[in-house]
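Novice: only geometry, no sequence info:
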């Protein structure tokens, strides 16, 4: 087990960094609670758990040291930690990156709090629960992805993985850590950038109001100071502006980023300091095209499921997250749909650093949204996701739901989608929102469809009229209507190819050779690139996941084909990009 101690030691919240923190990953005590009786038995006070687990890996994973893949109604974790002496004069917060699904936390036998939602972070101020330097942390987690009352994403509802559903995740699956802060500190920040005038609207939030407090902001680019500002605190939130002396745009493949230091002072004494970053870029819609910094960039996206052979939901190392983006870019993709899962923050960090476009999506599958109860279960966590990832320049759109199929013959409650869309737009008016990817649209900024037709001629025929400015291809015409939005084929392909996998799963008829695969891939992809009415595609998928063998890479991230072959196809200039270049040249004449 000691060999696993080096896993996931990097700072877990890269857009909001303090240097006073303690990583709690590593070995914890662990126990199953199939009867969900542990709280009644007061295990949080005196429980001694015989199993050992490596956090942050879920007990279903090999890296956890458990590898138990049957259903778990509830599980327990326990660890004792010594709090650094210097922290005792400050406040101490306990952070969880993500715990699936309903977590209860105790410190030294006293309740710290609880959180519902399997994908978003939460924290508790545990200062008053500490016993000197000692902290015994106990976590109890309930998980039932068959209830219809919680989003499960691609976690299988059956005992076995099947089709496009895979191994489940229960309990802690992202970093656990502690942090020391002053009595008054910055809780989070928002950066809203304007590429046209180089201004950055900054919103800062404090845990409490304190008198005689100021905030210094300093932005640098490549180490050079390009903006400074001081704001006087008059409440729990602070509004300020930075005016950049140099404007360097963040764009796909050109990830220009500014570093920013936030310094909180009380009577000139520094009481909090946070390091962050932002990218200057805009996302807008005009003439049925999604623009990035006022330019139509065809989104050549790939579906990324965020699964790992040994870690399931959790990447074994930070380098694995970076590698998934790099291997995608090697094949000429400029972004991904983070599919049916709210990915961990460090994936977005690498997308920001590498200039890689991503769409934020919840893992909504499994949640019953045929009634209003679904909104109650879904919306709080979705709002937490928007707050967590708002500052990522790589994130260019939100997609709360994916393929909202009817459930047991009952249709989706359209108001659940409508309200979620409206809330998303109010929390973040800077990005487009797709209400539900594929079907069934209620109100959406972008009209997207899924189509896994494998015959190139039949596939092309569906989009032929719209390529000439005629009727637009709409799936499920009785349930959704195109209203002149940008058009996005957000799932296609899924070509089944893995000669070594006889019992795998994929879409349509398997090609008989690599040559046939490349021909099919080229035919499907070029059809979309050459259509002036289409502004984006997303190919299914980047890598195989368990039995689903339609990846361009194997589950171990080994390329099935020479990446340059796929890159050559993907890199062809799209029709919308040609039209833009022509219009720019005409304007210069």
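Specialist: Yep, that arrived. Please read all numbers here as calculations on a predicted model, not as lab measurements.

Novice: can we go C-alpha only for contacts and neighbour counts from here?
Specialist: Will do.

Novice: residue boundaries of the helices in this protein?
Specialist: Secondary structure of the chain (DSSP state H): helices at 43-46, 318-330, 345-354, 373-389, 414-427, 456-462, 464-467, 514-529, 563-570, 575-588.

Novice: okay, those helices, which one's buried deepest?
Specialist: Greatest average neighbour count among these goes to helix 345-354 (a mean of 22), per mean count of other C-alpha atoms under 10 Å.

Novice: For stretch 137-154, measure first residue to last.
Specialist: This stretch, stretch 137-154, spans 30 Å end to end (C-alpha to C-alpha, to the nearest Å).

Novice: for that stretch, which positions count as buried?
Specialist: 137-145, 148-154 (16 or more other C-alpha atoms under 10 Å).

Novice: Relative to residue 201, how far out is residue 239?
Specialist: Distance of residue 239 to residue 201, computed by C-alpha to C-alpha: 7 Å.

Novice: Columns distance to residue 232 on top of the helices of the chain, output as a markdown table?
Specialist: Formatted as a markdown table, these follow (distance: least, C-alpha to C-alpha, whole Å):
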| stretch | distance to residue 232 |
| --- | --- |
| helix 43-46 | 44 |
| helix 318-330 | 38 |
| helix 345-354 | 30 |
| helix 373-389 | 24 |
| helix 414-427 | 25 |
| helix 456-462 | 59 |
| helix 464-467 | 55 |
| helix 514-529 | 51 |
| helix 563-570 | 50 |
| helix 575-588 | 45 |
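
Novice: also this one, for the comparison:
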């Protein structure tokens, strides 16, 4: 079925369109950029934690225009853009700045497969930065604000037979607005990077029945050996049943059913398998909505039995725990940027590469730094066994934090509109990522960047999701709230504050830089917190920091984050170059060092 549906997508394009696209600019690119096929861009199912058998991918070449804001749809378009790559990226084929004074218009045609007759058609966007308005056949079908989370609209009433026209308008003020934006700035340099505007994740269609599953929220409880699913469904009646079957290697091991819209409680087998970085076991699930004795909707999902918590050890130190056992969490700061796709990895193979190399390097955790990734990234972390600390992307118009003069001891004065938007987007991020087993810690603020009402935000986050740990302000203005005190120190590790009531962690350190000629973003502006000229020098410094860190682990650190996975633009602090073509240090020696750190609390 999937091949048929993809052919329907391909049929909307003609072969000459390939000639209308090529990567923009002449900067470095990954090897995966050469594998881009405009007729088959990111063809993998975009939401594997809730998968249906039928769908249609709308990625590919669209018409686009950049026009002055608040204008009508342009009569003519500027050219073709390769969706879902941001306008500013090379892989979009455009490579242009947009700015707060302009808007991006997108348009393409699509047809609905005849086999979807009498179905409701849902239009999905993985993520669009930042304010989105959508029309189908000139009928407004919806709007959304937020640059990092998925959204969807039922477009059935706007459809017509044959060809349909999808039109999308996007406005993104980058650093001229109050919205969360992470490291995007209009004048990139240092730790600040190129803007990402417009569509940057997969756009797709999905047919559903009148009653269908909208979302699932999966909560494991290893202490009670129970798995609970809260299922949100459209047009659900009290008599409708939600049925969940849990299986291992195709064999059913547990089952649960509920009516009246209640959560499904599933008692897991006595020999339940727990998820961990050493053994990332995932149970398969099928979730069915049954109405009048008929399964009107089914989705495939998965779950893991695992628990994140803290515990005071025999020396009185509060430690992070996984599955009720002390575990030193150690991983890189992962920015998630690409020289050719910016926010968007060129292929799924590229997307998983950074995670796999993190595992190969001997880490057991990733701090996803002020960015949210596509759903498939988190599924790969689940499968490969990587704990994720998930940052909230920083935002608001505040020159102090953009200039890194942020340790003021006071919090940002946000407008009421800014505060409300932060809370809305933070809730949406937690909602869409809640069911991924890999997520172990929520990080609402980084280094006081846009930091406000920290105790309130930390307490809300913990109350909204008590199954995860909360790191209230990684390296920021510190308050006695949440589960951790998080220090940043460059270049070497240091413990200059200590909290006896919470876990103490080193949220950033390192930044050992090295320029690799032929693999840099710009020839002249490259920088690192410290810089060396050879791989051996970098590894020697890394090993020195590791020995210092081991002593600090004995003194009380329970986690650490090394800066960073890859170079990003002019920042050359990566263990890999920005184009992922060079690993800067000996991989086996790096793994041996990191293994010893991750095992430092083993008994």
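Specialist: Yep, that arrived. Just so it is clear, the model here is predicted, and its values are computed rather than measured.

Novice: what TM-score do we get after superposing?
Specialist: TM-score of the superposed chains, computed with TM-score structural alignment, normalised by the length of structure 1, equals 0.88; 540 aligned residues with a C-alpha RMSD of 1.9 Å.

Novice: circling back to that earlier point, closest one to residue 553 of structure 1 among the helices of structure 1?
Specialist: When the helices of structure 1 are compared by C-alpha to C-alpha, helix 318-330 sits nearest residue 553 of structure 1, at 8.7 Å.

Novice: quick one: the closest one to structure 2 mean distance?
Specialist: Following the fit onto structure 2, the mean deviation recorded for helix 318-330 of structure 1 is 1.0 Å by mean C-alpha distance after the TM-score superposition for structure 1.

Novice: Which residue numbers in structure 2 does that helix align to?
Specialist: On structure 2, the counterpart of helix 318-330 of structure 1 by TM-score structural alignment is residues 348-360.

Novice: Residue in structure 1 paired with residue 178 of structure 2?
Specialist: Alignment note (TM-score structural alignment): residue 178 of structure 2 maps to residue 149 of structure 1.

Novice: Verify the contact between its match and residue 365 for me.
Specialist: No. Counting by C-alpha atoms under 8 Å, residue 149 of structure 1 does not reach residue 365; the two are 10.5 Å apart.

Novice: What's residue 200 of structure 1 aligned with over in structure 2?
Specialist: Mapped onto structure 2 by TM-score structural alignment, residue 200 of structure 1 lines up with residue 227.

Novice: cool, residue 441 of structure 1 as well?
Specialist: Using TM-score structural alignment, the equivalent of residue 441 of structure 1 in structure 2 is residue 478.

Novice: I'd like to know how many residues surround the match of residue 200 of structure 1.
Specialist: Residues within reach of residue 227 of structure 2, counting by other C-alpha atoms under 10 Å, total 22.

Novice: if we can go back for a sec, got the contact list for the match of residue 441 of structure 1?
Specialist: Contact analysis of residue 478 of structure 2 by C-alpha atoms under 8 Å, 6 or more residues apart in numbering lists residue 485.

Novice: Just give the nearest non-adjacent residue to the aligned partner of residue 593 of structure 2 in structure 1, would you?
Specialist: Matched by TM-score structural alignment, residue 593 of structure 2 corresponds to residue 569 in structure 1. Spatial nearest neighbour of residue 569 of structure 1, chain neighbours left out: residue 522 (6.2 Å); criterion: C-alpha to C-alpha, 6 or more residues apart in numbering.

Novice: That neighbour corresponds to which position in structure 2?
Specialist: Alignment note: residue 522 of structure 1 maps to residue 543 in structure 2; criterion TM-score structural alignment.

Novice: Its match reaches residue 592, doesn't it?
Specialist: No. With contact defined as C-alpha under 8 Å, residue 543 of structure 2 and residue 592 do not form a contacting pair (10.2 Å).

Novice: Which residue, neighbours along the chain excluded, lies closest to the alignment partner in structure 2 of residue 8 of structure 1?
Specialist: Residue mapping for residue 8 of structure 1 onto structure 2 gives residue 42, with TM-score structural alignment as the criterion. The shortest distance from residue 42 of structure 2 to any non-neighbouring residue, by C-alpha to C-alpha, 6+ apart, is to residue 347 (5.8 Å).

Novice: And for residue 333 of structure 1?
Specialist: Closest to residue 333 of structure 1 by C-alpha to C-alpha, 6+ apart is residue 300, at 5.1 Å.

Novice: residue ranges for the strands of the stretch 1-150 of structure 2, please.
Specialist: Using DSSP state E, counting those that start in this stretch, the strands of the stretch 1-150 of structure 2 run over 56-57, 60-68, 79-83, 102-111, 120-125, 128-129, 131-136, 139-145.

Novice: elements contacting the longest one?
Specialist: Here strand 102-111 of structure 2 is seen to pack against helix 2-11, strand 60-68, strand 163-171 when contacts are counted using 3 or more C-alpha pairs under 8 Å, 6 or more residues apart in numbering; DSSP states H and E.

Novice: Please list the residues outside the second one that contact it.
Specialist: Pointing back at strand 60-68 of structure 2 there. Contacts of strand 60-68 of structure 2 (C-alpha under 8 Å, 6+ apart): 13, 17, 38-41, 74, 76-84, 98, 101-108.

Novice: Can you tell me which of these are classed as buried?
Specialist: Buried residues within these, defined by neighbour count using 16+ other C-alpha under 10 Å: 13, 38-41, 77, 80-84, 98, 102-108.

Novice: Look up how far residue 336 of structure 2 lies from the residue minimising distance to the centre of structure 2.
Specialist: Structure 2 has residue 373 as the residue nearest its centroid, 2.0 Å off, counting by C-alpha atoms, centre = their mean. According to C-alpha to C-alpha, residue 373 of structure 2 stands 8 Å off from residue 336 of structure 2.

Novice: What lines up with residue 18 of structure 1 in structure 2?
Specialist: With TM-score structural alignment as the matching criterion, the partner of residue 18 of structure 1 in structure 2 is residue 52.
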